[in-house]
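Participant: okay, sequence plus prediction incoming.
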Amino acid sequence: MLRKTKFIQRFHQAFQATALNASLKGYSDPVVWLPLCCSGHTLVRGTSSSGAPSGSRTPTPAAAAASTSISGSTDETPLSVFARQREKLAAMPLYPKLLGFAGAIPFTTLTPAFVQQAGFPDIIDLCAQMQLVYGGSIVSFLGAVHWGLAMSSSTVAAAGSKAAGALNERYVWSVVPSLGVVPALMMQPAQGSLAITVLLGICYLSDASYFRSGYLPSWYMSLRGYLTLLAIASMLSTTAYYLKRDVEKAKKLIEEEDAKRAARLEARAVDASIAAVASAAVPPDAAAPWGRMRK
């Protein structure tokens, strides 16, 4: 019993010391500082894991990360998101940024909706075909980026090593998008634009994987995010336009077939009624002249 009492007293003292030290460090929520104390942080002794003085109110990066993971929120606001995106845009090299966004102009201006609003409905099909060809060239370019990076790689890998295998994988992947573009360009604009959309998404996922492996710079993926979003939205707009037009054509054909069928049925009904009237107008004796002659 005495041991239990001493243990409770020591625990109470340690808890009070931890709470006091946490309040000095700026940890006001027990949900944040208590797990940090239990996980081995030296809040009780008055010093942090980085050796900061006990009177400092700025939490360490490890403590901030732990508190973020515990609380589940990062106090993210729309303004901070826009500010971060603006910083990413400012960090991009000038020429790739200008050329990249200029390359997105044909995607948006060749969509059927844009062409129709511009007052050129007669060339919608031509513009859609041009957009399909342009999208195919962009997909091929995205694959060729990896061919160029693999050629410019300064890594000297021995044959059969893991580095050599990764380099050969990049060479193989660099030609896959251009091979996938060929059947897409042979399709109609509705199906072709959808196929280009799928290829753009696959290329982005592949580049994201290479970026996580350290093969691509961060600004390139930031730029790719904006441009891929614009390109996919434009191609899907073309797909939606042609699908809507095909549905309207199918409905119109069904209505025409129904109208023709109704006209045929009506004509048959009129012919049947005329035949019935004609048969009713003929006298019964006229139908059997030979019987009267026999009598």
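Facilitator: Right, received. Where do you want to start? Numbering: from 1, shown residues only.

Participant: every contact and neighbour count from this point should use C-alpha atoms.
Facilitator: Fine.

Participant: in contact with the residue found closest to M92 once you drop the neighbours it is linked to in the chain, which residues?
Facilitator: In space, and not counting its chain neighbours, M92 is closest to W219: 5.4 Å by CA to CA, 6 or more residues apart in numbering. Contacts for W219 (CA atoms under 8 Å, 6 or more residues apart in numbering) come out as K88, A91, M92, P93.

Participant: just the helices in the stretch 101-250 of the chain please.
Facilitator: 105-109, 112-117, 124-151, 162-185, 189-212, 218-281 (DSSP state H, counting those that start in this stretch).

Participant: any chance of those helices in TSV, plus distance to C37?
Facilitator: Output for those, formatted as TSV (distance: least, CA to CA, whole Å):
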stretch	distance to C37
helix 105-109	55
helix 112-117	60
helix 124-151	48
helix 162-185	43
helix 189-212	33
helix 218-281	36
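
Participant: then this one, side by side with the first:
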Amino acid sequence: MLRTGATRLALRSLTPAVRPTAKVARAVSAIQWTAHFNSATCKRPQLPMAQSKPIQTAILRRTLADKIDLEAEKKYAQEKLKPDPERVSATSSIHPFVGEVGGAPAAEQVDMMSGVKGDVDTIKSTFDLSAVPRQANILGLAGVLPYFATSMGTVLCAWEINHSNAGYGYLMSADTAETLLHILEPLQVGYGAVILSFLGAIHWGLEFAGYGGYHGYRRYAIGVVAPAVAWPTVLMPLEYALITQFCAFTMLYYIDTRATYRGWTPPWFAIYRFVLTFLVGAAIVVSLVGRGQIAHRVGRVPGAVDRIKELRDGAEDRLAEDEKAARAHDKAKAK
């Protein structure tokens, strides 16, 4: 088989040399990466490309490709390749293009599941409550049960209302489901306000005990702001109340995390608060989804603001009726 020198020169000048990685270099012999044609082309002087910068190397290669010695190429064109069985093996002309680590030992191969395993370990460590005291862990998780009970009750009532036939559902009638729904909604909002106030009061107890030092108004402010944000939600419509409490739980979790990093709380408090906030947030989202399914069929329960507005409008109407009656009495008296 003949191979012209022009093709060899073009391939050497235009194609960057393939460099094996460290792992492949240990597994594959140097014969796989160098070709010995036993011709004069192997004796050409080579420029020190490795010492040049990448841009300079590309320019030199392009220059060599443009300047071709035609006489030398004619000489190379007439040259025949001589067989060299001693340097030829079953793998001397094979390149593992399927994978660069094809010849690496099994112990050095890349673990393709390492990323997934790392994510699983991160999730496990995030929800790990082994450092939390047993009593606090049990009572804290039990405190989330009322939230889940009201959320699942909301979803059940919404499902009964949407799937009722002629006013009758599978477990209860549509009217009963709507009445139960109007009972569950204020219970969930009121319970959320209580929990938010309790979480803020924890920082007052830590300040009283001097845990992590005494920080004064900075730590007292947490216990003051929490109920100031929580209790106005009992006057809001359900959707706005739940969204406000969701944001309040998230913000209070962030504050508790920063307090843990500063040493104001026990080291396990940040993970403990994350798990509880995650569960409460999931319950709030479930309630919002269930309530949204029947927003067009069930009206909301009149809140305190609606009652105050009703009393004000009723007082104005009664005052107008009294004035009208007084004028009619005065006209009748004048006659």
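Facilitator: Perfect, thanks for sending it. Since the structure is predicted, the reported quantities are computational estimates derived from the model, not experimental observations.

Participant: re the thing from before, wait, which of the helices of the stretch 101-250 of structure 1 is closest to P289 of structure 1?
Facilitator: Across the helices of the stretch 101-250 of structure 1, P289 of structure 1 has its closest neighbour in helix 218-281 (16.0 Å, CA to CA).

Participant: after that closest one comes which helix or strand?
Facilitator: Per DSSP states H and E, the first helix or strand lying C-terminal to helix 218-281 of structure 1 is helix 289-294.

Participant: other SSEs contacting that next one?
Facilitator: Here helix 289-294 of structure 1 touches no other helix or strand, going by 3 or more CA pairs under 8 Å, 6 or more residues apart in numbering; DSSP states H and E.

Participant: picking up where we left off before, the residue nearest to M92 of structure 1 corresponds to which position in structure 2?
Facilitator: Aligned by TM-score structural alignment, W219 of structure 1 pairs with W268 of structure 2.

Participant: and the helices of the stretch 101-250 of structure 1: which comes nearest K97 of structure 1?
Facilitator: Nearest of these to K97 of structure 1, taken as CA to CA: helix 218-281 at 7.0 Å.

Participant: what's R292 of structure 1 aligned with over in structure 2?
Facilitator: Checking with TM-score structural alignment, R292 of structure 1 has no match.

Participant: count the neighbours of R292 of structure 1 for me.
Facilitator: Using other CA atoms under 10 Å, R292 of structure 1 has 9 neighbouring residues.

Participant: for the closest residue in space to L243 of structure 1 that isn't next to it in sequence, what are its contacts?
Facilitator: Residue nearest to L243 of structure 1 in three dimensions, not counting chain neighbours: A190, with 6.5 Å by CA to CA, 6+ apart. By CA under 8 Å, 6+ apart, A190 of structure 1 lies in contact with T238, T239, A240, Y241, Y242, L243.

Participant: going through those, which ones are buried?
Facilitator: Buried members of these, scored by 16 or more other CA atoms under 10 Å, are T238, T239, A240, Y241, Y242.

Participant: ok, the third one to G136 of structure 1 distance?
Facilitator: Same thing as A240 of structure 1. Using CA to CA, to the nearest Å, A240 of structure 1 is found at 19 Å from G136 of structure 1.

Participant: next: T109 of structure 1.
Facilitator: For T109 of structure 1, the distance to G136 of structure 1 (CA to CA) stands at 16 Å.

Participant: of the two, which one has the most company?
Facilitator: A direct count of neighbours by other CA under 10 Å for T109 of structure 1 and G136 places G136 higher, at 25 against 15.

Participant: map L199 of structure 2 across to structure 1 for me.
Facilitator: Match for L199 of structure 2 (TM-score structural alignment): L142.

Participant: whoops, I mixed them up, G223 of structure 2
Facilitator: The alignment partner of G223 of structure 2 in structure 1, by TM-score structural alignment, is S174.

Participant: ignoring the adjacent residues along the chain, who's closest to its match?
Facilitator: G143 is the one closest to S174 of structure 1 (CA to CA, 6+ apart), at 4.2 Å.

Participant: so the one you found sits right up against W173, yeah?
Facilitator: Yes - taking CA atoms under 8 Å as the definition, G143 of structure 1 is a contact partner of W173 at 6.9 Å.

Participant: what about those two, which has more around it?
Facilitator: The residue with more neighbours, out of G143 of structure 1 and W173, is G143; 23 against 16, by other CA under 10 Å.

Participant: buried set for stretch 129-149 of structure 1?
Facilitator: Applying 16+ other CA under 10 Å to stretch 129-149 of structure 1 flags 129-136, 138-144, 146-147, 149 as buried.

Participant: identify the residue nearest D256 of structure 2 in space, chain neighbours excluded?
Facilitator: A270 (6.4 Å).

Participant: tell me, how many residues neighbour the one you found?
Facilitator: By the criterion of other CA under 10 Å, A270 of structure 2 has 20 neighbours.
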